[in-house]
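Q: sequence-free structure coming up:
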């Protein structure tokens, strides 16, 4: 394919990485098998709450093939709590109690699956057999399971050194909600519950470590979203310099947030390699993943909205509880996201938000795709649906009357976001996205006729339309290095890892755009700390924004070098040159040209004088850090059919109109949206962790924990709107999570709409809405209205 520079961004370029992925030639960490590698199995607690009184590991140590058995006692100074990875923003009056886990339990067990001992053996089979020989003497303790009861004065303590199970308390306000409430024509309040789930990546966590005593170097392969921070933590914990540790995150089979965390296994496996002088490997099995990997968030909201009789929002009040699980290693990122995202694309002049975070005897909660944004969107969109019903407006119309207009940017919501900056919307297309979704779904025209046709077979059919704003592209920074090699190949190295997002293609397009080569001629290296040393990681929908703009800056710097060297070689003004097809050529006279590879070779002379200040080669390294996060937005529309007898829901259509700023590759963006919607469908209707009264998980397998399959996810229709961000040169915004965030809200609205005649006034206030839960709601209606306290504070006055 022949293209001049400047035309690759925005093109539907097939993914460079797919040939390796689809033919089995891509390397994953599980594929790494150093000669002589030992294998790890962990002894984990079945009890969620207990006191470890003793561990008898003698039989395990004596088992044939066992190379080492390690407990907290053997770890020495390594057995200390981990750091809080993301400190909370400095919100005045807030309370935060940081509690993180030990690598191995020393005395107190705080959730099911906490590791008590590490077995290292010749094979995983031997390690598992030896693990079964370990006898743990555990005194059971009363568990904290119920979120609402966790903060009761007489609740058992998850952490004995704290006066209660309160992990954090944060309040943020704007305006005067109490005054707004007084002058409102309608005030209504409800209780909303959004429960837990797992990340559910196809590849579980894997760590391989190989200590080379002769070279004094440690090499670690890790299924992480943050290889550079992992290198830094491992080096510090093991007393090594960062240059002695190389962390490689090759292809990773899905990250979704939990793999941005730092886990004890990422310290223990390298430490064991250093202790035993052999490579060591650990592969998390699926059962372990339900306990040893962090989870999605459970929240309970008591929320209220005040509106005028015309449906204008005067204010919102939201008080919620957030379940942190046993520890809070990721600070307050998730509840802050909920608190901020609740405001959505709407004018909310008065806002009062307060949350309490509780420790419970459940696995820790850290970001999972959406990272608490789903909850905020669900609460606001549900409140708007209820308010529309209360003032007699159509759900779409009440949104029209409240969305922020295109002339109101930048829009400051006056509260603090997770990146420590005020919550400001840089740009957006809220009205346009809403109207386009309404048009595409045929809301006023074709859908009513289609509903009538489909209802003839006994199904109830409904439509839902909801909006969202997603904070994306937060700092602090990322970097990139672009190099033209003498072969003509272009090499790009960046510190972020890749977990399936298409980085190898979209990043290559940015480079190709700048220096006039095909994306297939750009070799992309990600997630290898020996290739690029600085950066933070892949999370918070930031790859295209932060890494993308660093890549753009480095590629533009290389472009300037190419033009300068080519001008000298061809004896023309650099302004008279263009870059295309791997050459620098004279505009209007393309036969006068020089190949980029020849320029790269000449730029690194072996003899002769070099002018002072000259940099060798065609290479540049650049960094980019945004002043604050960009805000992507969109509107989702869904059409569902409900069987009133079985409460089964079929999704007939799903549409997403989104704005992620400049679109680098529409096909990759659509893939990100499709994956996000699939996750959102699971979040809304299928996935729920079930805990028994003791805090144990009752459905820790894919036999019982339901993930949506290809038969459950419909074809997803997408439309792109491009409102470039003014905060970065490319104009990009994030897109990785927007597909997942508003699905539950759209789903609930559509199901209520479908059942409006069968169960008038039915309210869906809980997520996930499983068929069983919907069946219960239908059976109970209209005699009771579950989970709806506080009741509406009044009707129109």
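A: Yep, that arrived. Just so it is clear, the model here is predicted, and its values are computed rather than measured.

Q: going by C-alpha atoms from here, please, whenever you check contacts or count neighbours.
A: Will do.

Q: quick one: secondary structure of residue 437?
A: Reduced to three states with DSSP: H, G, I helix; E, B strand; the rest coil, the structure at residue 437 is helix.

Q: next one for the comparison:
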């Protein structure tokens, strides 16, 4: 019988009660007394010199309180980048200022130039239309290679559009070049990882408030990590001491990475609230989100894979152009480097690997982490070139992968790209995939498709990701400007109820359900006795938020540490109450007992004794039952898996239909199987969306052509199949107390190459041998055009 509580149980998500009944509390639901409304005046050109801004007409309009321009932020800092990269020569990256409101030039369509604050939103919108901007349009640069080759400068003051030219690991380059030169076979592939727009259900929003009596600031914002916003905005932008700045991120309707970052709108409303003496509220319109939320991906790559005569991998060499957009967003510089280059070994034993990345400024929306962040880009390159190599060498795609897997007895495995995998079993996940995807029955299904005049293809690939981003000492050496630990405070009240305050933030992951499962399991009490508090810097010790599949691996481990401290103190109290030795006390099912006797005391009685210390070892312990712990992991965690996709292609139109999709994942120990399955489903939908439908497109002048749902194709229910998902192949993580690995990004990492591999397989089997690659999205026009040669 399945468990109904604790670790391993598919407990229903308790937070869904309020979400499904319309009782969630999002930033836009908050309305403060005396609140004003903000509308930004944004650049309509991708690159332009701002000669003058006339705000007089707008300021004279009804309800207008103030119109801000960059002059109102003189002396304030720019929004900082949180990760400094050094190039191949050891020089720091170019890091131009990202002002709150554009100074001197606008650098992308959507760049905020001015902002209107008025009594009502309608009045602010009307006044924003009346702001007159004299802007001299300049040539825009959108193409990355053109930007590096001498295109228009995005930032005149830094003198180049090349943010950095990064080589990893530089000492590997000679050995890689030699291996490729002498290899039996080299497969080369040039590909594009298409730019994506995140499109969370809830658009970004922010409310700034200032209390003149206490000189305190409060920011309400749609953020995945409120503590980091407080740190960056307070210390580097506005100069507000942290103890005077409170950041609250209430319910957040999805993020996928796009709400990790500190955005200019957050700094603006916080500063403006003090200037106007009233709360200032801004909520993005959907069209505004398209051109202001950080975009994802946008890489152009050439990858070479060298093999011996038996199909064993010898070396990998890549050269990537990575689009930074107009400014460096918070984690932008780390995504194509240390979150990408370190994963180029994949699941395989490749002796020599060299990764080169050129990060480029262009007149486009800033690009940053999007679900998977660097790992999908690495996986797509690797798994596409492996599939192409298998065809060129006449080796079955599954077999070529099996030949090169890191074997179970080879863990821990040190890769040639810095990271060391602690555990895994890639053969097992592939075996499970072959079973659940019914690979043996594919030829029969292909024959049935052929009867309908359709080409059927099978795409298989593997993935691995490094998540639970850490440890701090390592990422610090790599350029991170913050620690990547997590914190938790566990507070037990006198009647045995528990409040857990975590630095992790939930925006769809189910923390309010899974974290209580962990604590309830450890103590042996009902999950209903455990409450989770997050998202408020005033109530939670310093935390690093949620991204990189770190919630349980890092945040959950901090909770385990704090709970262990609680249990240790509670055992001392129980020992005193039962006049026994502390070493003889056992805790099981919410009851403390003396080993080998029938003496026991329940959890509630011990908690009451902690707060009503009539019979209490005061000489040894202070009253109360509350503990705080910080957890800084010693390594990343490494989820891995194998995916299979089957498609049908209509040769007359190029239309691709996904018939089935199977995912076999190794997430280590699983806390809540139902939530894990849901996370995988969501990731698969986003990966399929990238592979088949989604692409942010700019014209040569830097105008966003896909700036609404009319032009940006999001996956719908009929675009995705029912999934076959399995996570029974569990190799627990060896270095965190829960043995968990992270699951939130896996589906988005592993699915794009599976889809494209399947499409190429369908065309190859259908006689179109000349088609060896199609860039994402594999839209009907692209597929049909490729078939025509």
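A: Now that the structure is in, tell me what you want to look at. Because the structure is predicted, anything quoted here is derived from the model rather than measured.

Q: now do the SS call for the equivalent of residue 156 of structure 2 over in structure 1.
A: For residue 156 of structure 2, the aligned position in structure 1 is occupied by residue 160, per TM-score structural alignment. Counting by three-state DSSP, the backbone at residue 160 of structure 1 sits in coil.

Q: could you report the neighbour count for residue 160 of structure 1?
A: The criterion is other C-alpha atoms under 10 Å. On that basis, residue 160 of structure 1 has 10 neighbouring residues.

Q: before we move on, what about the one 5 residues further on?
A: Residues near residue 165 of structure 1, counting by other C-alpha under 10 Å, number 24.

Q: mind listing what it touches?
A: Residue 165 of structure 1 is in contact with 150-151, 155, 157-159, 358-360, counting by C-alpha atoms under 8 Å, 6 or more residues apart in numbering.

Q: what does residue 692 of structure 1 give?
A: Taking C-alpha under 8 Å, 6+ apart, we find residue 692 of structure 1 in contact with residue 698.

Q: just give me the match in structure 2 for it.
A: Taking TM-score structural alignment as the criterion, the aligned counterpart of residue 692 of structure 1 in structure 2 is residue 699.

Q: re earlier: from residue 136 of structure 1, how far off is the match of residue 156 of structure 2?
A: When distance is defined by C-alpha to C-alpha, to the nearest Å, residue 160 of structure 1 is 22 Å away from residue 136 of structure 1.

Q: secondary structure class for the most centrally placed residue in structure 1?
A: Centroid check for structure 1 by C-alpha atoms, centre = their mean gives residue 369 as the closest residue, at 3.4 Å. In the three-state summary, residue 369 of structure 1 is assigned as coil, counting by three-state DSSP.

Q: which position in structure 2 aligns with it?
A: The alignment partner of residue 369 of structure 1 in structure 2, by TM-score structural alignment, is residue 371.

Q: so which of the contacts of residue 165 of structure 1 belong to strands?
A: 358-359 (DSSP state E).

Q: residue 435 of structure 1: which of the contacts of residue 165 of structure 1 is nearest?
A: Of all these, residue 435 of structure 1 sits closest to residue 358, with 40.5 Å by C-alpha to C-alpha.

Q: what do we get in structure 2 for the closest one?
A: Looks like residue 358 of structure 1 aligns to residue 360 there (TM-score structural alignment).

Q: thanks a lot, see you next time.
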